[in-house]
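**Student:** fold the following.
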Amino acid sequence: MDAVEQIKEQISSNTILLYMKGSPNAAQDTSSAMAAQTVMACGEKFTHVDILQHPGIRAALPGYANCSDIPQLWVAGELIGGPDTVREMYETGELPPLIKEAVAKAKK
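**Tutor:** The predicted structure follows:
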């Protein structure tokens, strides 16, 4: 499976998906750490992909998503955005209900 197919599979198989550098508990940059902490603060489980461990995904993701930011948050198959968008949506109160609604729909 090529990198784009892997990306498509990961996005379609995971309600909340964070592409990041490192892992939520061991992020490799401040943007990834902030994004992971923000998603964790929403109170739902999520999947992450460490792009440092997957160079093909790291190379293909910006073109696939039409977004060069890393980290990238995907919810219910839709790109939410990079670290600034994630932080802003959390601060305005938009992100937690978006995530909770997506998780609730996925459980049905």
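**Student:** hey, let's count contacts and neighbours off CA atoms from now on
**Tutor:** Will do.
**Student:** which parts of the helix or strand containing residue 60 are buried?
**Tutor:** Taking DSSP states H and E as the definition, one finds residue 60 inside helix 55-65. The neighbour-count check on helix 55-65 (16 or more other Cα atoms under 10 Å) flags 57-58, 60-61 as buried.
**Student:** tell me the SS of residue 80?
**Tutor:** Of the three states, residue 80 takes strand under DSSP: H, G, I helix; E, B strand; the rest coil.
**Student:** so what's the residue count around it?
**Tutor:** Neighbour count for residue 80, taken as other Cα atoms under 10 Å: 16.
**Student:** please generate a structure for the following sequence too, so the two can be compared:
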Amino acid sequence: MTDDTQARIQALVDSNNVLLFMKGSPLFPQCGFSSRAVAILNHLGAEFESVDVLQDQGIRQGIKEFSDWPTIPQLYVKGEFVGGSDIMMEMFESGELGELLAEKGAAA
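**Tutor:** Next comes the predicted model:
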């Protein structure tokens, strides 16, 4: 991965309170895991931005190295890597994700 890709990813993470790297867009998710991640965030009333990794091969590969996490989607809250859709689901069910978003001022 190039330093340029790394810098682009860092800039995206830094400039968005809640950022979801996903396949597709929130309106048209391109995989079940991305769809589930969007549904969780919407249910929690989170205001979030998304990056469609299918549109940029550099970011698609780079984000896996950036977070040291092998799968997409990936959720970042206030610059911190939270996890993928399984972790999001567990945190959602336990109430932890809603608390995290509220604590960081990122949920309605």
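**Student:** follow-up on the earlier one: give me the contact list for the helix holding residue 60 of structure 1.
**Tutor:** Defining contact as Cα atoms under 8 Å, 6 or more residues apart in numbering, one finds that helix 55-65 of structure 1 is touched by 2-4, 6-7, 51-52, 67-69, 79.
**Student:** quick one: it to chain centroid distance?
**Tutor:** 13 Å (Cα atoms, centre = their mean, to the nearest Å).
**Student:** can you check stretch 13-21 of structure 1 too?
**Tutor:** Going by Cα atoms, centre = their mean, where stretch 13-21 of structure 1 is centred and where its chain is centred differ by 4 Å.
**Student:** residue range for that stretch in structure 2?
**Tutor:** The alignment of stretch 13-21 of structure 1 onto structure 2 (TM-score structural alignment) spans residues 15-23.
**Student:** my guess is residue 48 of structure 2 contacts residue 20, does it?
**Tutor:** Yes: when contacts are counted by Cα atoms under 8 Å, residue 48 of structure 2 is listed as touching residue 20 (7.2 Å).
**Student:** higher neighbour count, those two?
**Tutor:** Taking residue 48 of structure 2 and residue 20 together and counting by other Cα under 10 Å, residue 20 has the greater number of neighbours (29 against 19).
**Student:** just give me the neighbour total for residue 23 of structure 2.
**Tutor:** Neighbours of residue 23 of structure 2 using other Cα under 10 Å come to 23.
**Student:** residue 61 of structure 2 maps to what in structure 1?
**Tutor:** With TM-score structural alignment defining the correspondence, residue 61 of structure 2 maps onto residue 59 in structure 1.
**Student:** show me where structure 1 has its strands.
**Tutor:** When secondary structure is read from DSSP state E, structure 1 shows strands at 16-20, 22-23, 26-27, 47-50, 72-75, 78-81.
**Student:** redo these as JSON lines? Include distance to residue 105 of structure 1.
**Tutor:** Rendered in JSON lines, the data for those read as follows (distance: least, Cα to Cα, whole Å):
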{"stretch": "strand 16-20", "distance to residue 105 of structure 1": "12"}
{"stretch": "strand 22-23", "distance to residue 105 of structure 1": "26"}
{"stretch": "strand 26-27", "distance to residue 105 of structure 1": "29"}
{"stretch": "strand 47-50", "distance to residue 105 of structure 1": "17"}
{"stretch": "strand 72-75", "distance to residue 105 of structure 1": "11"}
{"stretch": "strand 78-81", "distance to residue 105 of structure 1": "14"}
